[in-house]
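**Q** here is a sequence with its predicted model. Questions after.
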Amino acid sequence: MSQSHTSQFALLTQRRFAPFFWTQFLGAGNDNLFKFAFTVLVTYQVQVAWLPPAVAGLAIGALFILPFLLFSATSGQLADKYDKARLIRFVKSLEIAIMAVAGIGFVTQQVAVLLLCVFLMGLHSTLFGPVKYAYLPQHLSERELTGGNGMVEMGTFVAILLGNVAGGLLIAMPGVGAQYVAWACFGLAVLGRVTAQRVPVSPATDPALQINWNPLSETLRNLRLARESVAVFRSILGISWMWFFGAVFLSQFPSFAKEVLHGNEQVASLLLVVFSVGIGIGSLLCETLSRRHVEIGLVPVGALGMSVFAIDLYFASRGLPQPAVSYTLGSFVAQPGHVRVLLDLLLLSLSAGLYSVPMYALIQMRAQASHRARIIAANNILNALFMIASAVLAGALLQAGFSVPQVFLVTGLLNALVGFYIFMLVPEYLLRFVALLVSRCIYRFKVHGDEHIPSHGAAVIAANHVSFVDAILLMAASPRPIVFIMDHRIFKIPVLGWLFKLARAIPIAPQKEDPATYERAFQEAQRVLREGDLLGIFPEGAITRDGTLQEFKGGLMKILQAQPAPVVPVALQNLWGSYFSRVEQGTAMVRPFRRGVFSRVGVVAGPAMPAETVSLDGLRERVGRLLAA
C-alpha cells in the first residue's frame, strides 16, 4: 500500500464526511439520552400501575425496535429513490418535532406521551439507518470505506455511552431533572438539524423506483436482493449475529454487576463504559490493520476474540469475593480479581468492533448501488429480529436456572459454532484470514500501487511466480477476491491445496498431459472475466528455480483473445530465498528460518494495460521494471 495517505480522523475535516458524522453522532446520543432518562423516570420517580418498573426497560426497548420491523423495508426504498441529503434533513426535522412533544411529556410526566415518542424515535432511527450506511460508499472510496465505517461505529457507541450517562445524570437532578432532559433532547435535535444542513448532495441511486408500501412483501424482496450475492447475505447474517451477541451482554450488565460482581449502579455503568470503549477501539483499529482496504480477514480474528473472552469472562466471574456491602466504583476497581473481568469485557467488545466494521464495509462495497439502501434495510430488520431472539434465549436460560456468567458462556460457545458455520459457507473470510496471517505474522509485508488493482470490474492480475504462497500474498494485497489459475500439482500439497480449493482456484495441466483439464481451465478463466471478477495468472507457468524472471507463456493471450480485459502487471519482491521458494536442490519448505523471522517482502502493482495493447514481451518487461523498483 502506498504510505502517502492521511489518517481516518482527517475525514472529520472534510465536508463529505464531517457533517454526516456529527449528525449521526448527535442522533444516536439523543436517542439514548431520551430512552435512558425515560427508563429512570418510570423506574424511580413516576409510578403507573400499567407499566411496573420491572418491565419498563423491556417495554421501552421493544417499542423502540418495533418500527425497525414495520418500516425498514419502506425506508430502504426511500433511501434508494431520493437524495440522501434531503432525507437526512427531513429525518432531523422530524426529530425536532418528536422531541418537542417529548419535552411536554417529561415536564407534565405523561408516560403515555413519552411511550408514543419512544415509538416515533424508533421510526426516526428506522428512516435514518439505510441512509446512514448507503451514504458512505457514495462519498468514500474503497480505500476509505473501512476507516469511515470505523469512525461511524466508534462515534455511535461513544454517543450511546454519553447519552446514557447524560440522561441518568440529568433526570436525577431533584425537582428540575425532567425539565433539563426536555431541553437537552430538544437542543440536541436542533443541533443535529444544523449539522444536517451541511451534508452534501447525495443523488438518488434508483430515482425511477416505484415504492411498494407493503412491508412484508418488500422485506422478502429485499432479502432476495441480498441473497444474489452470497458474501453480502452471509455478512448480513454475521452482523445480525453480532447484535444478538452484544444484546445478551448489554441486557445483563445491571444484574451481572449486582448479583455476580456485588457492585452498585456505578459498577454497572463502568461495565457499559468499558464495553463502549472496547467497541470504539476495535472499530478504529480496523483501518490500521486492514491497510485501508475492506479487509474481511479481520472477521475471523474478531469472532475468535468474541468467543475466547466471553468464555474467559465466565471463568473470571467464578469465586469472586462477596463483600458485606455492595462495592462502590473505587472499591470494585481496587479488587485484583475484577481487573480480569474488565479486561475480558474490553477485549470482547474490541473483538466485536473488529468483527462488525469489515462486514458493514463489505456489504456497502459489494451490494449493487441501485438497491444498496434496501439491502441495508433488510439487514436492519434481521438485526432487530436477532436482538429479540437474544432476549428470548437469555430469558429462557435464566428461567431454566442458568446464572448470568453461564449465559455468557453459552453465548461464547454459540458464537464459535456460528462463526465456524459462516466461514465454511463463505470461505472468503477464512482465506483472507490466512492471507492476513501470512502477510503479517511470517513476513514484513509492504504493498505499493494497490490503487491499480480495480475494486470493480473484470481484470487479469499477472505476476511473477517465486514461491508457493504467491497467491496468498496477492490475496492480501487485493481489495477483493482473485480467482487464480494454478498448476494442478499444487492442489496435492497438504493445507495449501485445501486452501486453494476453497479459493475456487482453477487447476491447469499441460495440454499434452491432460487436454481436458487444460481446456477446462481456459473456459473457467473466461467465465471469471465474463462475470466481472479478478483473474490471477502467473504467465511464467511455473515457480522460478533460480530467482530470475522466466519467459511468459502464451496462455494469457489465448484468454484475452476470447475474453478481453485489462491486465494489471504485478511484481512479487524479495520472496526468493524465503522458506516457501525453491532454493536448495530445487526444493522448498525445508528450512523454516532460512532468512530469519519477519523477512521483508513486497507486492508492487503497475497501471493496468488495455487488453488490445498487451503482448507477452511488453508485459514481461513491465513486471521486470516493477521487480527492480
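**A** Perfect, I can see it now.
**Q** please make it C-alpha for all contacts and neighbour counts, starting now.
**A** Will do.
**Q** show me the helices in the stretch 1-150 of the chain, by range?
**A** According to DSSP state H, counting those that start in this stretch, the stretch 1-150 of the chain carries its helices in the segments 18-40, 53-81, 84-108, 111-139, 142-171.
**Q** do the stretch 351-500 of the chain as well
**A** Counting by DSSP H, counting those that start in this stretch, the helices of the stretch 351-500 of the chain are 372-399, 404-425, 427-437, 470-477, 496-502.
**Q** winner for burial among those helices?
**A** Mean neighbour count, computed with mean count of other CA atoms under 10 Å, is highest for helix 470-477 among the helices of the stretch 351-500 of the chain, reaching a mean of 24.
**Q** just the angle between that one and helix 427-437, please?
**A** 100 degrees (axes from the mean of the first three to the mean of the last three CA atoms, to 10 degrees).
**Q** so what touches helix 470-477?
**A** 1, 432, 434-436, 438-439, 447, 450, 481-482, 484, 536, 572, 603 (CA atoms under 8 Å, 6 or more residues apart in numbering).
**Q** relative to the whole chain's centre, how far out is it?
**A** 21 Å (CA atoms, centre = their mean, to the nearest Å).
**Q** next one: stretch 433-442
**A** 19 Å.
**Q** what do you get for stretch 342-350?
**A** Worked out by CA atoms, centre = their mean, stretch 342-350 lies 18 Å from the chain centre.
**Q** what does stretch 201-221 give?
**A** That offset, for stretch 201-221, works out to 24 Å (CA atoms, centre = their mean).
**Q** again with stretch 272-281
**A** So, by CA atoms, centre = their mean, the centroid of stretch 272-281 is 16 Å from its chain's centroid.
**Q** and the contacts of that stretch?
**A** 150, 153-155, 157-158, 161, 250, 253, 342, 345-353.
**Q** same thing with stretch 502-514?
**A** With CA under 8 Å, 6+ apart, stretch 502-514 has contacts from 427-428, 431, 483-488, 491, 515, 517-521, 524-525.
**Q** chain neighbours aside, what residue packs nearest to residue 573?
**A** residue 602 (4.9 Å; CA to CA, 6 or more residues apart in numbering).
**Q** by how many degrees do the helix or strand harbouring the one you found and helix 470-477 diverge?
**A** Using DSSP states H and E, residue 602 maps to strand 599-605. Per the same axes, to 10 degrees, the angle that strand 599-605 makes with helix 470-477 is 70 degrees.
**Q** one more to weigh against that first structure:
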Amino acid sequence: MSQFSLLTKRRFAPFFWTQALGAFNDNAFRNAMVMLVAFQMALPDAQVSLYTNLAPALFILPYFLFSATAGQIAEKFEKTRLIRYVKLFEIAAMVVAAIGFFTHHISLLLVVLFLMGMHSTMFGPIKYSILPQALERDELVGGNALVEMGTQLAMLVGMIVGNSLMLIAGYGTLAASLTTIAIAVTGYLVSRSIPAAPATAPQLKFNWNPLSETWRVLKLTHEDRAIFNAVLGISWFWFFGTVMIAQLPNYTRHVLGGDGSVNTLALTLFSIGTGVGSLLCERLSGKRVEIGLVPIGAFGLTVFAVDLFFAHPAVTAGATLGWTAFLAVPGAWRVALDLTMIGAFAGFYVVPLFAFVQSRAPRERLSRIIAGNNIVNALLICIASGFGIGLTAFGLSVPTIFLITGLINIAVAVYIFTLVPEFMMRFITWILVHSLYRVRVDGLKNVPDEGAALVVCNHVSFMDPLILMASVRRPMRFVMYYKIFNIPVLNFVFRTAKAIPIAGRNEDPAQLARAFELIDEALAAGEVVCIFPEGGLTKDGGIATFRPGVDQILARRPVPVVPLALRGMWGSIFSRRDSAMHRSRLPRRFWSKVELVGGSPLKASDANAAVLEARVSELRGDRA
C-alpha cells in the first residue's frame, strides 16, 4: 500500500492538512511582514535591517522559553483537543496581525511574530508525538515523509503568497490579512476532524518552572544515547539548512546574477527536492525505520554543497536575470541540480531520524523528548545564524561558505556515527542487502513490537542474519556460529547488533555455555533473540533437523516463538550450492529475488524442535 493512501485516512489526513496550513500561515505572515517593512514603509536601511534581523530571533525565542512546558502539556492532555486550542490561538494572532498590517504598527507585528513562535512551539511536540499513536509501525516512515514533504511545500507556497499578496497595489494589507485569517480558520475547522489521541502520561506531575523543566527535559532527552544522538543529527540538519538558505538571497543576486524570481526558484528546487527525498525514504527503507539511510543523506549533502562551490554559471557581471533567463545560461542547470539534490538528500537524512526517535522513545516520554529536540534545534539555528554572519564578516564569499558547511557536515556526521555505531551498522547492512538481493517480506508483523520472543529461521547463507536484520522492524539479538561472527566487516555489524557467538560442544564447551547464558539474559530483559536451529548452513537446500538447543532455551525461559522462513536463498550469493571450485568466481545468482515470510507465534508450551522444524518447512514451501 502506497504512503499516499494515508491521505485518504481520517486518522492521518486531517492532521496532515492542519499542520500544512499552519506551516503555510507561519511563512505567509512572516514574509508579508518583511515586504511591508522593507518595501512599503519607506524606512531607513538601518531600521529595516534591525527589524529583519530581529524577526527571526523573536520567532525562535519561544522555543527556548516554552518548549519544555509544551512537552509536558502534550504528554499530560488529550492531543486533539490541544491542537484545536492551538489553532484558535492562531486565529486570534492573525486578527491581531491584521490590525498591525492596517495600522503599520511594527511593534504589534513583532508581538504577533513572537505569538506565532509560541504557536509553533506548542504544536511541535504534539505534531511528532501524535504520529505513533495514529499510525501503524510500518506506516511511520511514510507518515513522516508526507509530513516533511507537506511542511516544505507549505512553507514554500506560504513564502511566495505572503510576498505576492503584500505587493498588490492598494490592497496588499487587506489581501494578506484576509488570507492569513482565512487559512487560520480553515486550519481550525480541519483540526476538528482529527480523531482523539489519548494522553500518554495523564498522571504526569506538572512543573511550572520553565528553567528547571527545560533542564529536566534535556536530561530526559540525553538518557538514551541513540535517541540523543539522533536529536543531535536532526539539530545539525537545521544548522545546515539555516546556513544554506540564509545565503540564498546573496547567492542568487551576486553569484547567479538573478532577481527575486531566481531566489524563489532556488527555494522551490530545495523544497521540491526535500519533498521527493522524503517520499523516497519509504520505498528505500521497505516501510521500516531505516537509519541506514542517514549516512547516505549526510554524504549527499556534502557532495552537492561542495559542488555548489565549483559550479560557476556564465553570468555577465552586474546582470539581473529572471528565472527563465537564468536557466538559459550555461551552467545554470548544474546549480539547479545541486540545489534539488541537497533537498533530496536532506529528506534521506532527516525523515529516518524523526521516525527513529518516534519508534525508539517510550510513548509516555515522547512529547517531552520532542520538546528537548526543539530546544536543541533552536540553539543550533541561532548558532547557524551567527556562523553565517561571522563567515560573511570575514569576507568569505557565499560559495566558500557552502564549501565550508559541506565539509563540516562530514566531520559532524562522522562524529555522530562514531558515537552511535548503530547508524553505521544499519548503513552497512542496508548497502549489502540491497546490493546483493531483492527482498520481499510477508507476515513479519508476527514479531511482537514489545516483550521477549524467540525467532527461529532456516539457515541457507552467510548473509541470513543481515537479511533478517534489514527486514524485521524490531532489533534482534542473533545467535550465530562464531566463525560467521568473526567474518571481517560483518563482525562490526554483528558486534554492534549485540549478536551472540556460539560454538559446538566439541569445539568450545565454555563458549557454548556462555551463549545459552546470554540468550537467557536477553529474553529476561524483554529482547527478541533469533536462532538458526539447524546449527549450520544447509548443504543441499533442504531444512536439516532442528537441534534440541531450542528446547533447552524454552525450558529455561518460556517465551513466545515466531517461525520465519527464507525462500529463494539456495543458489544465491554466499549460499553453498556452488562447489568449492565455483565459489572462487562470481556466483550465478548475484541479485537474487528472495523472500522472508513469518508465521503465527506459538506458545512455549506448544513449541519444540520438531514442531518448529515442521512450521518453518511449511512456511518455506517448495522454494528452497
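**A** Perfect, thanks for sending it. Everything numeric in this text was worked out from a predicted model, so none of it was measured.
**Q** re earlier: now the helices of the stretch 1-150 of the first structure in a markdown table, with mean neighbour count and distance to residue 552 of the first structure?
**A** Converted to a markdown table, these look like this (neighbours: other CA atoms under 10 Å; distance: least, CA to CA, whole Å):
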| stretch | mean neighbour count | distance to residue 552 of the first structure |
| --- | --- | --- |
| helix 18-40 | 24 | 49 |
| helix 53-81 | 22 | 47 |
| helix 84-108 | 21 | 50 |
| helix 111-139 | 22 | 39 |
| helix 142-171 | 24 | 32 |
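**Q** with distance to residue 467 of the first structure added, can I get those in CSV?
**A** Shown next, in CSV, are those (distance: least, CA to CA, whole Å):
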stretch, distance to residue 467 of the first structure
helix 18-40, 44
helix 53-81, 46
helix 84-108, 48
helix 111-139, 36
helix 142-171, 28
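**Q** what about the residue of the second structure positioned farthest from its centre, distance to residue 488 of the second structure?
**A** In the second structure, the greatest distance from the average C-alpha position (CA atoms, centre = their mean) is reached by residue 506, at 47.0 Å. Using CA to CA, to the nearest Å, residue 506 of the second structure is found at 25 Å from residue 488 of the second structure.
**Q** for the nearest residue to residue 308 of the first structure once chain neighbours are set aside, give me its contacts.
**A** Excluding the flanking residues, the one nearest residue 308 of the first structure by CA to CA, 6+ apart is residue 412, at 7.2 Å. Contacts for residue 412 of the first structure (CA under 8 Å, 6+ apart) come out as 306, 307, 308, 309, 310, 311.
**Q** ok, those residues vs residue 93 of the first structure, which is closest?
**A** Of all those, residue 306 has the smallest distance to residue 93 of the first structure: 38.5 Å, by CA to CA.
**Q** alignment lookup: residue 136 of the first structure to the second structure.
**A** Residue 136 of the first structure maps onto residue 131 in the second structure, with residues paired by TM-score structural alignment.
**Q** can you check which of the helices of the stretch 1-150 of the first structure gets nearest to residue 559 of the first structure?
**A** Going by CA to CA, the one of those nearest residue 559 of the first structure is helix 142-171, 28.2 Å.
**Q** roughly how far is the closest one from the heart of the chain?
**A** On CA atoms, centre = their mean, the centre of helix 142-171 of the first structure falls 15 Å from the chain's centre.
**Q** average gap between it and the second structure?
**A** Once the two models are superposed, helix 142-171 of the first structure sits on average 0.6 Å from its counterpart in the second structure (mean CA distance after the TM-score superposition for the first structure).
**Q** gap between the counterpart of residue 503 of the second structure in the first structure and residue 499 of the first structure?
**A** Aligned counterpart of residue 503 of the second structure in the first structure: residue 509 (TM-score structural alignment). According to CA to CA, residue 509 of the first structure and residue 499 of the first structure sit 19 Å apart.
**Q** next: residue 106 of the first structure.
**A** 60 Å.
**Q** in the second structure, what range does the strand holding residue 602 of the first structure match?
**A** Aligned by TM-score structural alignment, strand 599-605 of the first structure falls on residues 592-598 of the second structure.
**Q** cool, and stretch 428-447 of the first structure?
**A** Against the second structure, stretch 428-447 of the first structure falls on residues 422-441 (TM-score structural alignment).
**Q** next, the contact list for the residue nearest to the spatial centre of the first structure, please.
**A** Closest to where the C-alpha atoms of the first structure average out (CA atoms, centre = their mean) is residue 357, at 2.4 Å. Contacts here follow CA under 8 Å, 6+ apart; on that basis residue 357 of the first structure touches 146, 149, 150, 153, 283, 286.
**Q** quick one: the equivalent of residue 29 of the first structure over in the second structure from residue 114 of the second structure, how far?
**A** Counting by TM-score structural alignment, residue 29 of the first structure corresponds to residue 24 in the second structure. As judged by CA to CA, residue 24 of the second structure and residue 114 of the second structure stand 17 Å apart.
**Q** also residue 406 of the second structure?
**A** Counting by CA to CA, the gap from residue 406 of the second structure to residue 114 of the second structure is 32 Å.
**Q** flag every buried residue along stretch 278-297 of the first structure.
**A** 278-287, 290-297 (16 or more other CA atoms under 10 Å).
**Q** do the same with stretch 557-566 of the first structure
**A** Here stretch 557-566 of the first structure shows 557, 559, 560, 563, 564, 565, 566 as buried, counting by 16+ other CA under 10 Å.
**Q** over to that stretch now: how far is its first residue from its last?
**A** 12 Å.
**Q** so that stretch matches what in the second structure?
**A** Under TM-score structural alignment, the match for stretch 557-566 of the first structure is residues 551-560.
**Q** now the matching stretch: how far from the chain's centre is it?
**A** 37 Å.
**Q** now swap in stretch 12-19 of the first structure and tell me
**A** That offset, for stretch 12-19 of the first structure, works out to 21 Å (CA atoms, centre = their mean).
**Q** how about the residue nearest to residue 308 of the first structure, what's its match in the second structure?
**A** Under TM-score structural alignment, residue 412 of the first structure pairs with residue 406 in the second structure.
**Q** can you give me the helices in the stretch 151-300 of the first structure?
**A** Taking DSSP H, counting those that start in this stretch as the criterion, the stretch 151-300 of the first structure carries its helices at 177-196, 215-227, 230-255, 265-290, 298-316.
**Q** how about the last one, aligned to which bit of the second structure?
**A** Taking TM-score structural alignment as the measure, the second structure aligns residues 293-311 with helix 298-316 of the first structure.
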